[in-house]
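> just coords:
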């Protein structure tokens, strides 16, 4: 009888899960209690402002950020001594004296400052009169609307608080309503963790927050935040302490609805200009918002949000756990079949990127646009030896080109400051940046030789420009950005040096982030694998861009000659892809950086079809490095295993990421915790790149277009029995919708935006109008595979684990702009 009853209950739950609106399982984070810490609060943002909503009842806190509020002021950190010591450092490295070279680098190359930090601006606090015994509580974040809501009941009155960062009006909107007339009596205040002043005047509170000096760089920025109240009740100025001379709070009496508009700004104009007028900006933005009703503000916000967010949707199966509050759903994910939780994480990554990166704003930093820490981990800077790039991995493939403008703006700025760095520090043409930068666009090295002696940050960033061209085929864009792409490649023409005893040219000094070979006590080296891979991409992209634009023939030939002198990749004694030119990998090393697999992802230099030796070596490296790591590293590993065409292993990494970490204080009790209650990624501590990495990884499991074809469902896990995806993008200007069942593709609809040859790759045979079997190499260069040198393979001691190279079907169809191609499985 018990068993029968249990089956009936399970059946009822299953029907409820399948029958309800999918917003909760796919598009909503929700909780049955208020947040008690920042990592439980819910993020809203419009790039310009970020806010963390705690969802309190009588006491509400909304933590605020303004994207340009950073410590320090305009400065650069280039060494004037490095060029004079460069030859000596190179000689020491070539003679095996890397530790001595590192000492010179620390002394004469890395002179500081070491980058400024992203600052929290303050808090909006709202306190309601009366008791705090609330019932019927729920708070949520609706990803498809970018709206956070809090619902509760006190003394028979239903209250709803709605928060959104307007995508069209630059302001944060907070609205509190009650279903009993005159039931709202509340006080609103602003405060900050730094020196600040507040003044209440009429229906506005204005807060001014002083910036911070750091490492000898004086504070050049001041933030101003203005909160304005609209209500059907009465607004009274208040002084909340005995010492204040002017009112510093606003009290609302007997209201049924209260709407607050918050605007924030600093005097930042750009990385070398701080002459802006924060008060003027706030006045303009508030005046524009004041001309609209609340419903108009919400309607315009939702329309713009859905334009960006609504073009992609992933659907996967849910189980009864999908009915749980999000933190509980995460806690029980490991033993569930709640694949819709993966879809939620996928959508959440897209949500966070839209909310933290919009045209005209700053690029998403190490924490997006959200930070409550006066000294954020790693200053919440732009770490450009992986983390900043990872932030934007989902942008092209998940149809978020609206978010890339701030990244491109950062690259443009660095191409200016980095030109000085290249010339002054290394005597090189072109431009470069090391492993970190900030809002002031420093390009010199920071922290120490072990981390900072990385000359490839600028070149890696420019690959995003080239990829944008591959996805869009936009020659006007390529022409505009060609000087930046060319400049990154020109740097290598001078920086690469002959390696003694070989015909190779190598980057020296350099590091493979952030470790050295076995037996070495420093990461400083010459010609590590990642150097050669990034230099290959930088030179190749510039070569191909000049060919497309039919310009710079002499320079193109110089670049081709230099590219041919790069060392090939090496396969070592443990059948691994070597991280360095010497065979010194430790097969038991599980370091979070797997930098030498850059060639597998995000680059396309390692292919199962054209480079099987490298493909197998990459598989061995991944097995040796293990399946657990910090949060962002797991995000990278999802993409690695997707490129290995191993969906089950990629999903295993996702499962490893979806382990709850309730808070940093409980890290010892949750050693495998990699996701916080609000689904922020845990390094730990919080870094947002892991969120973006897993979103890109899920997309990479469903579509790939880097290796000579548009590969449909290349890495579908067994657990994703059926599902659908709409709106993913492929190189060549294609947008793809797919459905699958019983682990196999059932139908795909491909929209060709620019025309051209479409080559499809699939694990199952396909049929469709005018589809023909492919022959030879695909003529569409927008997704052509990389042409690289044959690898050097050592005599192997251990053959390692072989990689699966699948049999596939390939088809061609010539498309016209606007054409829609529908194919099905045979």
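Looks like it came in fine. These numbers were taken from a predicted model, which means no experiment stands behind them. Numbers count the residues shown, from 1 in each chain.
> CA only for contacts and neighbour counts going forward, please
Fine.
> what's near enough to touch residue 693?
390-391, 393-394, 632, 635-636, 638-639 (CA atoms under 8 Å, 6 or more residues apart in numbering).
> that one should be in a helix, yeah?
Yes. Secondary structure of residue 693, determined by DSSP: H, G, I helix; E, B strand; the rest coil: located in a helix.
> any idea how far residue 679 is from it?
Here residue 693 is placed at a distance of 13 Å from residue 679 (CA to CA, to the nearest Å).
> going through the contacts of residue 693, which ones are buried?
Buried subset of these (neighbour count, 16 or more other CA atoms under 10 Å): 390-391, 393-394, 632, 635-636, 638-639.
> next, format the residues you listed as TSV and append distance to residue 527 and secondary structure.
Shown next, in TSV, are the buried ones among the contacts of residue 693 (distance: CA to CA, whole Å; DSSP: H, G, I helix; E, B strand; the rest coil):
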residue	distance to residue 527	secondary structure
390	23	helix
391	27	helix
393	26	helix
394	30	helix
632	25	helix
635	26	helix
636	23	helix
638	27	helix
639	25	helix
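> just the closest of these to residue 594, please.
Among the buried ones among the contacts of residue 693, residue 636 lies closest to residue 594 (CA to CA), at 8.8 Å.
> need the contact list for the closest residue to residue 14 other than its chain neighbours.
Of all residues not flanking residue 14 in the chain, residue 320 sits nearest, at 6.4 Å (CA to CA, 6 or more residues apart in numbering). Going by CA under 8 Å, 6+ apart, residue 320 touches 13-14, 17, 338.
> now do residue 315
By CA under 8 Å, 6+ apart, the residues touching residue 315 are 26, 340, 343, 723-725.
> quick one, which of those residues are buried?
26, 340, 343, 723-725.
> so which of those is the closest to residue 615?
The closest of the buried ones among the contacts of residue 315 to residue 615 turns out to be residue 725 (CA to CA; 27.7 Å).
> okay, now the one to match up with it:
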């Protein structure tokens, strides 16, 4: 946990216990999640599972079968009758929500009449995934520590001290538990120093799954264990080990496999830790950021780190560097069997906002923005697993809603299915046709980064073909100029200014999605030598897509259709999809459209300062090479009391609504400000804020199979260097808009497989560009 060689700190510490679950320190293996809180007298370990969702009757809901109304709906939208179109494009249903994510249970570890404690310190070690606490009392030094094993799928906790006198219990007593959810717990002694503690949860009947179970194996070293009801009592031991596994099922959980898993595990903390870190640590250490933060600032307790930010006018390098490393740690820890939810993988109470689901129109992709470029292919693969499980539902959505082949993705999912049911006459999600392309994009980026043609061939190419087929069937209307018309069309989650409905024509996001879906399918199929006839059809369709529109304010319009006015104040910036993540509009290749996109970004108000809105804006600002706007949008999160003491973030200012959007997206913003890339190009320091005066980043993956092994800069000395490497022979143009000399416009650089290419260049000494 100490600062290594004066470099960045890879963890956080606090000198006070967590006063609430939101400040609890976090560990996870992408399936199980741990929230550690409490104090020396009463430690609490809240246990989560990625697939714990509360049945609410929506499990078997499907999309509206409205394809036979499509021509009527199109006519209504084109006639400006948005509300009537929205009513016609539903089956009269009310808005139904996904099954809400919920916490599992809490492991209560209570000491009997402990003496006062001093020198309390709790830590999270990002490199190992451990959360720990130490303190001292009259008897001596105490230490608790725990992690969730990626290797053995088990939560591991150890408490060591002079003489353990404590009680351990599994409990369902967490805030907000619905009355219909039942809990029971029991404890069985397996030997003089061994016990099994079991908790069972049951859901209201008839709505979906039956319930869940968790089992904890307790092993005490040199001390007896006895039962007191459902409590295991330990007296006089020097060390206690708890191993916990859990599961959920449609019927009563078969607990025997859980007990067998526990029995097969060694009751040795360090052995289990070594197995886990063999997987976790290499993932975490692939990328590092050093913003030249003084050692004394890096060593601050997290409370002081956050207090220093509250006194600052802009994001402090100390907090930003910590958020970068914490964000990657939390993203790794919450990704595996599924990608991260709105709360990552953690929750300490029932009633999660927006069901704690996967909100796919913005939030999920923003959380994953730093996965590919941040050298975490495992995180991208978790998205691929989610899509693979739901792809049949996407096909059914397209058929039911549009009578079309291909894919229509929902705006949200609880992870159990991908059917499009969250809609009503006011929220026309059946009209959002960009979803499949938007959700497939991180997989396309993964292929660009890795060059993995086997992944392209199976499964990606087939999905890209289906995304293109949807638009081939959907694009049947033309305007007076002969351009294809996207109707109905919906820009999440907003309608044209002055309109009483959100149904519209030619949403910029939908145009971008159609163009990218067709282009990606053409590229993939050409690469693999398949679908030749389809490629010809798609190339023709691409030429017929409508152009983007610049409005009277000089801003990229949200809808490319006469009379549809872009609103000034909304948290979403979906119309900037061509900027981020598509690279379709760039300052270098499309300067006029880039200027219009920048104008749109500046004019858009923040609505409620939601975290995902600010980070989405920051990513777009980085692509548009505006470092001041990057920093300003980071400041909207870091400067508005939106960071908990765990460095998890909130959705709104004032620590309102526990939410992983900002925590997971901040590393992506930092990387995009330092390194941008696309096939054939590596761009360095495209949006470097002046306050990041000196620093170093390593391990960034580029969208051309090149890795930035190291990029270092010093604005005071006006110098920079980069080290590039690749596992294949590659040739890229390297450019830096801040450089003096040939690299400013770009220089071709060959990178031979396995070799490291070092380039040095001078930087301008003037202020940052805006």
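That came through, no problem. Only a predicted model underlies this, so the values are computations on that prediction, with no experimental measurement involved.
> what about residue 815 of structure 1, how many residues nearby?
Counted with other CA atoms under 10 Å, the neighbours of residue 815 of structure 1 add up to 18.
> would you mind finding the match for it in structure 2?
The equivalent of residue 815 of structure 1 in structure 2 is residue 751 (alignment by TM-score structural alignment).
> circling back: turn the buried ones among the contacts of residue 693 of structure 1 into a markdown table, including distance to residue 576 of structure 1.
Shown next, in a markdown table, are these (distance: CA to CA, whole Å):
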| residue | distance to residue 576 of structure 1 |
| --- | --- |
| 390 | 24 |
| 391 | 28 |
| 393 | 26 |
| 394 | 28 |
| 632 | 23 |
| 635 | 21 |
| 636 | 18 |
| 638 | 19 |
| 639 | 18 |
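> from those residues, which is closest to residue 439 of structure 1?
For these, the nearest to residue 439 of structure 1 is residue 391 (16.2 Å; CA to CA).
> which residues does that closest one contact?
353, 364, 688-689, 692-693.
> what residue in structure 2 is paired with it?
In structure 2, residue 391 of structure 1 lands on residue 367 (TM-score structural alignment).
> matching residue 57 of structure 1 against structure 2, which residue comes up?
Alignment note (TM-score structural alignment): residue 57 of structure 1 maps to residue 40 of structure 2.
> could you list which of the buried ones among the contacts of residue 315 of structure 1 belong to helices?
Residues of these located in helices (DSSP state H): 26, 340, 343.
> between these, which is nearest residue 94 of structure 1?
Nearest member of these to residue 94 of structure 1, counting by CA to CA, is residue 343, at 49.4 Å.
> wait, the closest one sits on residue 26?
Yes. Assessed by CA atoms under 8 Å, residue 343 of structure 1 is found in contact with residue 26 at 6.0 Å.
> show the contacting residues for residue 51 of structure 2.
Counting by CA under 8 Å, 6+ apart, residue 51 of structure 2 makes contact with 31, 101, 248, 415.
> what's the host helix or strand of the third one packed up against?
Counting by DSSP states H and E, the element that carries residue 248 of structure 2 is strand 231-249. With contacts defined as 3 or more CA pairs under 8 Å, 6 or more residues apart in numbering; DSSP states H and E, strand 231-249 of structure 2 has these neighbours: strand 154-171, strand 182-191, strand 211-221, strand 225-228, helix 256-264.
> run the chain-centre distance for it.
Mean-position distance between strand 231-249 of structure 2 and its chain equals 32 Å (CA atoms, centre = their mean, to the nearest Å).
> tell me the buried residues in it?
Buried residues in strand 231-249 of structure 2, counting neighbours by 16+ other CA under 10 Å, are found at 231-248.
> quick one, helices of the stretch 251-400 of structure 2?
256-264, 269-284, 295-298, 302-311, 317-333, 363-367, 377-402 (DSSP state H, counting those that start in this stretch).
> nearest to residue 593 of structure 2, of those?
Closest approach to residue 593 of structure 2 among the helices of the stretch 251-400 of structure 2 is made by helix 363-367 (23.0 Å; CA to CA).
> considering the contacts of residue 315 of structure 1, which are maintained in structure 2?
Checked against structure 2 using both residues aligned by TM-score structural alignment, their matches' CA atoms under 8 Å, these keep these contacts: 343, 723-725.
> okay if I get the residues you listed as CSV plus distance to residue 529 of structure 1?
Shown next, in CSV, are those (distance: CA to CA, whole Å):
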residue, distance to residue 529 of structure 1
343, 34
723, 38
724, 38
725, 35
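> please narrow those residues to those residing in strands.
The members of these that map onto strands under DSSP state E are 723-725.
> looking at those, which is nearest residue 467 of structure 1?
Distance to residue 467 of structure 1, by CA to CA, is smallest for residue 725 among those, at 22.0 Å.
> for the aligned partner of residue 347 of structure 1 in structure 2, which non-adjacent residue is spatially closest?
Aligned by TM-score structural alignment, residue 347 of structure 1 pairs with residue 325 of structure 2. Counting by CA to CA, 6+ apart, residue 325 of structure 2 lies nearest to residue 10, which is 6.6 Å off, once chain neighbours are set aside.
> and the one you found, how many residues sit next to it?
Per other CA under 10 Å, the neighbour tally for residue 10 of structure 2 reads 24.
> now do residue 191 of structure 2
For residue 191 of structure 2, the neighbour count with other CA under 10 Å is 12.
> what does the one 10 residues further on give?
Neighbour count of residue 201 of structure 2, defined by other CA under 10 Å: 21.
> any idea which element it lies in?
Counting by DSSP H and E, residue 201 of structure 2 is part of strand 194-202.
> contact partners of that strand?
Taking CA under 8 Å, 6+ apart as the rule, strand 194-202 of structure 2 contacts 105, 169-172, 181-190, 210-220, 225, 230, 232.
> try stretch 13-32 of structure 1
Contacts to stretch 13-32 of structure 1, defined as CA under 8 Å, 6+ apart, come from residues 137-144, 315, 318-320, 322-323, 325-327, 340-341, 343-344, 347-348, 678.
> how far out from the middle of the chain is that stretch?
For stretch 13-32 of structure 1, the distance to the chain centre is 27 Å (CA atoms, centre = their mean).
> repeat for stretch 746-766 of structure 1
On the basis of CA atoms, centre = their mean, stretch 746-766 of structure 1 sits 28 Å off its chain's mean C-alpha point.
> cool, thanks, signing off.
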